[in-house]
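Student: missing the sequence, but the structure's below:
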């Protein structure tokens, strides 16, 4: 039965990538994917990546020059085959990472819970599934004592979207943190300079200046995305800058590491921190959007699947699924659908889950059963041998 469920989930993820390709690459043409492909073409053609290119797409490119270079193979292929490979990369790499992270039944449950978010993320043809998978694989690399691999994965993630650099916090649990920092800096420098294989240095400097300009312009706008800052503004009229709440969220995220040093060697503790980090990266990101929530929902799904079920966790998981379906699946009248979207209801279970995770990480008691299925989680490698 477990093998059949595992196979069914794999087929579902595979078939969904094909469905999205037909929907966004054959019947229609995804503008997001056009932006990525055009960036690779413009880099090789020595054009400003961050200028308007209305003849190519209807948006602005806001990723790194390195990502534009890495996307070149997708630009060389016809639109639909390139989109199929991109969709498979985003769905199946996440499937693989969750499979590596959790025992069989837990992985199947987590992948089932997050499936709809993976599908929606693919329909946006963005990189959020890939971003999530790279964070999970970086966690696994650190657990295996493979710092060079972990730094490469985090570095690649940060050059796709900047905020996954927060995954570097996972290294705090492991020895040789200074070595990790130096390796990450070296990887970052190498990736930043990678476009030099196709453009001269003065042109690369100009690209980074344009990127900085568009990021500064975005930062100057009142933009809260689908973040906690937006909820407080919308619900209670709080009109603060983003940074005080982001700083507070960061301190809350890191507090268990500071006060529970004795639990650093506990893999269950580290796994729960990983889940909390995935939620934090979306909830406190002022540029988070609907497509970003595959990151948060993956954290919620892994946390639920790896923990003993109880009333609190069951209620959160059920609320997450209901909110996701009501907001993103058109099964309710449009007026209700729009209202749910306006108030960003699917993020509410994520925020509640994050608060519960933090109380568990801090060791605060609450009414629940055993915290984690300890017998199902492989024992950590001895820290002294890493």
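Tutor: Sure, I can see it. Since this is a predicted model, take the numbers as computed values, not measurements.
Student: use CA for all of it now, contacts and neighbours both
Tutor: Fine.
Student: how about residue 354, what does it touch?
Tutor: Neighbouring residues of residue 354 by C-alpha atoms under 8 Å, 6 or more residues apart in numbering: 276, 279-280.
Student: Which residues in the helix or strand containing it does the neighbour count mark as buried?
Tutor: Assigned by DSSP states H and E, residue 354 belongs to helix 347-362. Along helix 347-362, these residues count as buried under the neighbour rule (16 or more other C-alpha atoms under 10 Å): 347-351, 353-354, 356-358, 360-362.
Student: Am I right that residue 184 is in a helix?
Tutor: Yes: assessed by DSSP: H, G, I helix; E, B strand; the rest coil, residue 184 belongs to a helix.
Student: mind checking how far it is from residue 153?
Tutor: In this view, residue 184 and residue 153 are 10 Å apart by C-alpha to C-alpha, to the nearest Å.
Student: CSV for the buried residues of helix 347-362, including distance to residue 284?
Tutor: Listed next are these as CSV, based on distance: C-alpha to C-alpha, whole Å:
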residue, distance to residue 284
347, 11
348, 13
349, 15
350, 12
351, 10
353, 14
354, 11
356, 16
357, 16
358, 15
360, 20
361, 19
362, 20
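Student: Of the residues you listed, which pair is most distant in space?
Tutor: 347 and 362 (22.7 Å; C-alpha to C-alpha).
Student: all helices of the stretch 101-250 of the chain, in order?
Tutor: 104-123, 128-143, 147-160, 177-193, 201-220, 228-236, 242-259 (DSSP state H, counting those that start in this stretch).
Student: Name the residues that touch the third one?
Tutor: Residues outside helix 147-160 that contact it (C-alpha under 8 Å, 6+ apart) are 63-64, 66-67, 127, 131, 134-135, 137-139, 141-142, 164-165, 167-168, 180, 183-184, 187-188, 191-192.
Student: got another, please set it beside the one above:
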């Protein structure tokens, strides 16, 4: 039995095996949804490119084409064009495989050990599949945040500026990765300059398709959507937990204001008061940002948590191995990662997890624990982690 387990573990620890499984998952999930006719999100993305070319409003309903709204930045309609021009099923497969591989390669190039990479790959895999089933951009956003960190560590200024600004122009909260820039003091001004440069290029990108005279209209329509979207729901987030478990009398903006204060205090403490500005601290900041941006997102959905789960994986890498951290990571795996799947009891999911937004609860507890680790500087250096 031990020999079988060792061989199995060894096989699934091979990078090429993980790579192949990520590709297979993206392809099979996309094909499954195409055959079942359930790919509304992809229809929205594909149609957005056509609507932009036709100079139509991207952010209104088109009930004859799809249901729901296009909630993304106008530039995303340009960026999605290579997939939009493919036949539907081909584009879906390429899109999902592309999304899976961006996550795979972001993890592959992290400055951590092979064993640690394997943990991250497999810990996030089920949550990644949940996200791939929705054919949305959340895996890509998660990957871009990690890629920003990887590029900063490797002092790749141009790549940093591009991937960090790109996150915002896919979906606004993807721009959270810019908060990492101050932690790289040596190249800070250079990184900021290149970031602003790419931000400006991506901001006017739709104008090269529809003309600069149409750009103000596109931004006005996007702004209208954002104002209306803020009223929609509480999200699978801290906001959702408070408003479904405790009270609905607290305005959402107050909860998010508290979140901003927590973010500011965390970043300021890490930047000014932690003397050892090492890789472990910087990875803890990445983990914090990836959980925070979902926990305080009023529009967070179940599949959005692929971003927070990557953050949880990073938290575990820097956490002391004790009963508390092991219990928390198991809690995340069961309630956050497994709750949307068929292995989780349906009646518990439908009666408790979804109505009360409980999927966010384990991530909230990990987020609080990460703050404790950083404020007390009790996080474990990456090179000292052996299991």
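Tutor: Arrived safely. As the structure is a computational prediction, the values presented were derived from the model and not from experiment.
Student: Take the contacts of residue 354 of the first structure and keep only those in helices.
Tutor: Using DSSP state H, the members of these that fall in helices are 276, 279-280.
Student: Could you single out the nearest of those to residue 256 of the first structure?
Tutor: Residue 256 of the first structure has its nearest neighbour among these in residue 276, at 10.8 Å by C-alpha to C-alpha.
Student: Looking at the second structure, name the residue matched to the closest one.
Tutor: When the second structure is aligned by TM-score structural alignment, residue 276 of the first structure is paired with residue 288.
Student: give me every residue that touches that match.
Tutor: The contact partners of residue 288 of the second structure, by C-alpha under 8 Å, 6+ apart, come to 311, 315, 367, 370.
Student: overlap between these and the first structure?
Tutor: When the contacts of residue 288 of the second structure are mapped onto the first structure and checked using both residues aligned by TM-score structural alignment, their matches' C-alpha atoms under 8 Å, the preserved contacts are 311, 367, 370.
Student: Looking for the alignment partner of the first one in the first structure.
Tutor: By that I understand residue 311 of the second structure. Residue-level alignment of residue 311 of the second structure against the first structure, with TM-score structural alignment as criterion, gives residue 299.
Student: quick one: what helix or strand has its match in it?
Tutor: Element membership for residue 299 of the first structure (DSSP H and E) is helix 293-305.
Student: And for residue 286 of the first structure?
Tutor: With elements taken from DSSP H and E, nothing contains residue 286 of the first structure; it lies in neither a helix nor a strand.
Student: Find the nearest non-adjacent residue to it, please.
Tutor: Counting by C-alpha to C-alpha, 6 or more residues apart in numbering, the nearest residue to residue 286 of the first structure once its immediate chain neighbours are dropped is residue 224, at 4.3 Å.
Student: so who does whichever residue in the second structure pairs up with that neighbour touch?
Tutor: Under the alignment defined by TM-score structural alignment, residue 224 of the first structure is paired with residue 234 of the second structure. For residue 234 of the second structure, the residues meeting the contact criterion (C-alpha under 8 Å, 6+ apart) are 240, 243, 252, 298-300.
Student: out of the residues you listed, which is most surrounded?
Tutor: Scoring the contacts of residue 234 of the second structure on neighbours with other C-alpha atoms under 10 Å, the highest-scoring entry is residue 240 at 28 neighbours.
Student: ok, so of the kept ones among the contacts of residue 288 of the second structure, who is nearest residue 25 of the second structure?
Tutor: Relative to residue 25 of the second structure, the closest of these is residue 311; by C-alpha to C-alpha it sits at 21.5 Å.
Student: Turn the helices of the stretch 101-250 of the first structure into JSON lines, including distance to residue 316 of the first structure.
Tutor: JSON lines is the format used below for these (distance: least, C-alpha to C-alpha, whole Å):
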{"stretch": "helix 104-123", "distance to residue 316 of the first structure": "12"}
{"stretch": "helix 128-143", "distance to residue 316 of the first structure": "21"}
{"stretch": "helix 147-160", "distance to residue 316 of the first structure": "29"}
{"stretch": "helix 177-193", "distance to residue 316 of the first structure": "35"}
{"stretch": "helix 201-220", "distance to residue 316 of the first structure": "33"}
{"stretch": "helix 228-236", "distance to residue 316 of the first structure": "18"}
{"stretch": "helix 242-259", "distance to residue 316 of the first structure": "19"}
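Student: among those helices, which is nearest residue 82 of the first structure?
Tutor: Using C-alpha to C-alpha as the measure, helix 104-123 is the one of those that comes nearest residue 82 of the first structure, at 13.3 Å.
Student: re earlier: adding distance to residue 51 of the second structure, write the contacts of residue 234 of the second structure out as JSON lines.
Tutor: JSON lines is the format used below for the contacts of residue 234 of the second structure (distance: C-alpha to C-alpha, whole Å):
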{"residue": "240", "distance to residue 51 of the second structure": "33"}
{"residue": "243", "distance to residue 51 of the second structure": "37"}
{"residue": "252", "distance to residue 51 of the second structure": "33"}
{"residue": "298", "distance to residue 51 of the second structure": "27"}
{"residue": "299", "distance to residue 51 of the second structure": "24"}
{"residue": "300", "distance to residue 51 of the second structure": "26"}
